[in-house]
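*Asks:* Build me a structure from this.
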Amino acid sequence: MSVATAPVPAFELPPELEAHEPPEARGLARDGVRLLVGSAAGVAHHRFTDLPGLLRAGDVLVVNTSGTLAAAVEVSGVPMRLHFSTELPDGRWAVEVRGRDLRPLPGRPGALELPGGATATLEEPYTRGRLWAATIRSGLPVVDFLQRYGEPIRYPYVRRRWPLADYQTVFATVPGSAEMPSAARPFTDRVVTRLVAAGVQFAPLLLHTGVASPEAHERPYPEWFSVPATTARLINDARAAGGRIVAVGTTAVRALESSVGPDGRVAARDGYTDLVVTPSRGVAVVDGLLTGFHEPHASHLDLLAAVAPAPVLRACYAAAIRHGYLWHEFGDVNLLLPGGLG
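*Replies:* Predicted structure coming up:
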């Protein structure tokens, strides 16, 4: 992404704006994080608990029900760890090699010994040599193996271990994501109750997200998704009635837009999606997006620019830096409503 075409100008992320721990460790409730709203009217500063008053009856929040895996496993005998990313159609897994210092390592073909007598055999590069296609032999289903021996993936800006529960959202029901679909993290039962009472509907879908590797800024690769028939019907009915479809996270955008048919309607669908959402492609059914703040040059910014005009994004990111909003999975959130509030 060049500076000339970037939806957000190149910027340096000050270290003090990196969220190093969950908000609960900073004395906040989950839903106490800040919420920056960007629309055609400009930017506005809120708390996440204000969300029910920012949407309207008939709007639909599309949420990802994927649960976070304990997807980081120490390699036996060497200072390395594997990040389990995505199960591939042929039964192998895409994995990433990291050092014990959490920094990426290149990896090379061969077998790695894992806890419990398991092995991971790196066979061939999957994406630019960062991810490897690996055969896992563990005597257990991989999800069960990770539950027994793994821990949540974290990056150097998260300075200590936190339990897996801190990486789950209130919507998580089906384990499968290498990293938390973090835009939904601030939701709590009380916020969901207030939203429902205000006439906002929830539409669940599933996308198992792979490792983001914030240093790489790569385009997304195929991930498993499922859009149920009930969700498709709810969204189509809401759109016909004038309701807005607001995706909770970039994963929800990718899954939802992958299920749109030639007639512009959402259909029940599942499988692996290789869809890359960009400004040139645009979005067919998403009217707004609740998301975290993304790293400089991140490819996610292109997806954001498919939902909101570049001037809105630039205003949001300039305000976020100026007013000290926090980045990453434990940070603050950004509501993009290009059509306006209310």
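*Asks:* C-alpha only now, for contacts and for neighbours.
*Replies:* OK.
*Asks:* got the contact list for residue 58?
*Replies:* Under the criterion of CA atoms under 8 Å, 6 or more residues apart in numbering, the neighbours of residue 58 are 199-201, 238, 241-244.
*Asks:* Revised request: answer the last question for residue 120.
*Replies:* Shown in contact with residue 120 (CA under 8 Å, 6+ apart): 111-114, 134-137.
*Asks:* top of those residues by neighbour count?
*Replies:* residue 134 (26 neighbours; other CA atoms under 10 Å).
*Asks:* what about the residue lying closest to that one once chain neighbours are set aside, helix or strand, and which?
*Replies:* In space, and not counting its chain neighbours, residue 134 is closest to residue 122: 4.5 Å by CA to CA, 6 or more residues apart in numbering. Assigned by DSSP states H and E, residue 122 belongs to strand 119-127.
*Asks:* Alongside the first, I'd like the structure of this one:
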Amino acid sequence: MTLAVHVPEELSARVPAEQRGPGLDRDAVRLLVSRGTEVSHHSFTELPRLLRAGDLLVVNTSPTLAAAVDGRIGHTRVVVHFSTRGDDGRWAVELREPDGRGTTRPLEPGWTRSRKDGGGPAGTEVGLPGGVRLVLEEPLSARSERLWWARAAGAGVPGMLREHGRPIRYSYTERDQPLSVYQTVFALPAAGGAGSAEMPSAARPFTARLVAELVSRGVQFAPVTLHTGVASVEAHEPPYPERFSVPEASARLINAVRAGDGRVVAVGTTAVRAVESAADADGVVRAREGWTDLVVTPERGVRVVEGLLTGLHEPEASHLLMLRAVAGREAVDRAYEEALRGRYLWHEFGDVHLILPDQAPHTQHCASNCW
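*Replies:* Reported below is the predicted structural model:
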């Protein structure tokens, strides 16, 4: 999975594109384009000319939450990252410690020793603003204790996050940013205060002006929703189950494009996970919602998505398995070599990578049992 490359620290995008100079907007980023092992360099504003009439962009409408909030365990300061809300009202959370620079780091190993009954963090209580008390109950997964299911008592969590929370940020960014910086142009309010712990960042460079130009050129959009959890920044673990929804109108549109000459291009790995979770074995997409634990790998492959617009990922990131499922290992390795040579910027405020098929569009047509 790991790429044999090293990303220098200076290639981390430290601020959003629009803050790097006067007159700049979100779309002032670079666009690396891969067609097989052929790579070309563009600005993101060239995207409408790189796609064609009949192509379909699948976009994630999940809004970003102010998911980081300060708390205390006794006299110890911690930062709680709220990841995912479960069906039973509990929240999956990650506890981290302040690093003195406005960001956080993992809690020291063994931080739970000598806690309640000497049996680890179960039962640990975290005090939060607004009188909210959070009690850790059990790990989200047997493979890691990074995320825990926790039950909140007192005021509701969504209201507490709106009043006291801030967007999650990591050490490579320069400073805290307002929540609006982390919302994409496709974000829509979600029921019950749901949303993503971290921005579906592949869509961040889109502006209303660019969307209008794409539509005017015949490119279509299919909205889906996948609420992302907290990423594993240090350990690069595979993604945990996440809540998703593919509405019927989007499913029909995706199937229609696949039956014609258009290409289905997912905007972000979250959109890939949502669409592939709603696809049958024969590649027909059905309207579905619920939880997905799908991990897209080269072995599993993709059934629907033909192209992908995504950010540049760390060499250890599990997301690279998905990129290789779409484009193949050789193409991804070649693209990342070019991104490093070209001094592209990494992370959520950085440059983006468009993977397009290098073959002629497919001619598969749906039979009458597609719907």
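*Asks:* Show residues contacting the next helix or strand after the strand holding residue 122 of the first structure.
*Replies:* As assigned by DSSP H and E, the chain's next helix or strand after strand 119-127 of the first structure is strand 131-137. Strand 131-137 of the first structure has contacts (CA under 8 Å, 6+ apart) with 91-97, 118-126, 142.
*Asks:* so how much does strand 131-137 of the first structure differ from the second structure once superposed?
*Replies:* Superposed on the second structure, strand 131-137 of the first structure shows a mean distance to its aligned partners of 1.1 Å (mean CA distance after the TM-score superposition for the first structure).
*Asks:* What is the corresponding segment of the second structure for that strand?
*Replies:* Aligned using TM-score structural alignment, strand 131-137 of the first structure spans residues 147-153 in the second structure.
*Asks:* quick one: the strands in the stretch 151-300 of the second structure?
*Replies:* Applying DSSP state E, counting those that start in this stretch to the stretch 151-300 of the second structure gives strands spanning 220-226, 242-246, 264-267, 288-292.
*Asks:* Please identify which of those is closest to residue 329 of the second structure.
*Replies:* Residue 329 of the second structure sits nearest to strand 264-267 of all the strands of the stretch 151-300 of the second structure, at 18.6 Å, using CA to CA.
*Asks:* Next up, the contacts around residue 332 of the first structure.
*Replies:* So residue 332 of the first structure contacts 33-35, 292-293, 325-326 (CA under 8 Å, 6+ apart).
*Asks:* Ok, residue 295 of the second structure next?
*Replies:* 238-239, 273, 322.
*Asks:* Specify which member of these is nearest to residue 200 of the second structure.
*Replies:* residue 273 (12.0 Å).
*Asks:* wouldn't residue 104 of the second structure be in contact with residue 81 here?
*Replies:* No: using CA atoms under 8 Å, residue 104 of the second structure makes no contact with residue 81, being 10.1 Å away.
*Asks:* any common contacting residues for those two?
*Replies:* With CA under 8 Å, 6+ apart, residue 104 of the second structure and residue 81 have common neighbours residue 96.
*Asks:* Of those two, which one has the most company?
*Replies:* residue 81 (26 against 19).
*Asks:* Give the aligned range of stretch 39-54 of the second structure in the first structure.
*Replies:* Under TM-score structural alignment, the match for stretch 39-54 of the second structure is residues 43-58.
*Asks:* Between the two ends of that stretch, what distance do you get?
*Replies:* Stretch 43-58 of the first structure has an end-to-end distance of 23 Å (CA to CA, to the nearest Å).
*Asks:* any idea where the helices of the stretch 1-150 of the first structure begin and end?
*Replies:* 51-54, 142-149 (DSSP state H, counting those that start in this stretch).
*Asks:* Same check on the stretch 151-300 of the second structure?
*Replies:* Using DSSP H, counting those that start in this stretch, helices in the stretch 151-300 of the second structure cover 157-164, 208-216, 248-259, 269-277.
*Asks:* okay if I get these as JSON lines plus mean neighbour count and distance to residue 234 of the second structure?
*Replies:* Converted to JSON lines, the helices of the stretch 151-300 of the second structure look like this (neighbours: other CA atoms under 10 Å; distance: least, CA to CA, whole Å):
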{"stretch": "helix 157-164", "mean neighbour count": "17", "distance to residue 234 of the second structure": "24"}
{"stretch": "helix 208-216", "mean neighbour count": "14", "distance to residue 234 of the second structure": "34"}
{"stretch": "helix 248-259", "mean neighbour count": "19", "distance to residue 234 of the second structure": "35"}
{"stretch": "helix 269-277", "mean neighbour count": "26", "distance to residue 234 of the second structure": "19"}
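*Asks:* Redo these as JSON lines? Include distance to residue 9 of the second structure.
*Replies:* As requested, the helices of the stretch 151-300 of the second structure are exported to JSON lines (distance: least, CA to CA, whole Å):
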{"stretch": "helix 157-164", "distance to residue 9 of the second structure": "31"}
{"stretch": "helix 208-216", "distance to residue 9 of the second structure": "30"}
{"stretch": "helix 248-259", "distance to residue 9 of the second structure": "39"}
{"stretch": "helix 269-277", "distance to residue 9 of the second structure": "23"}
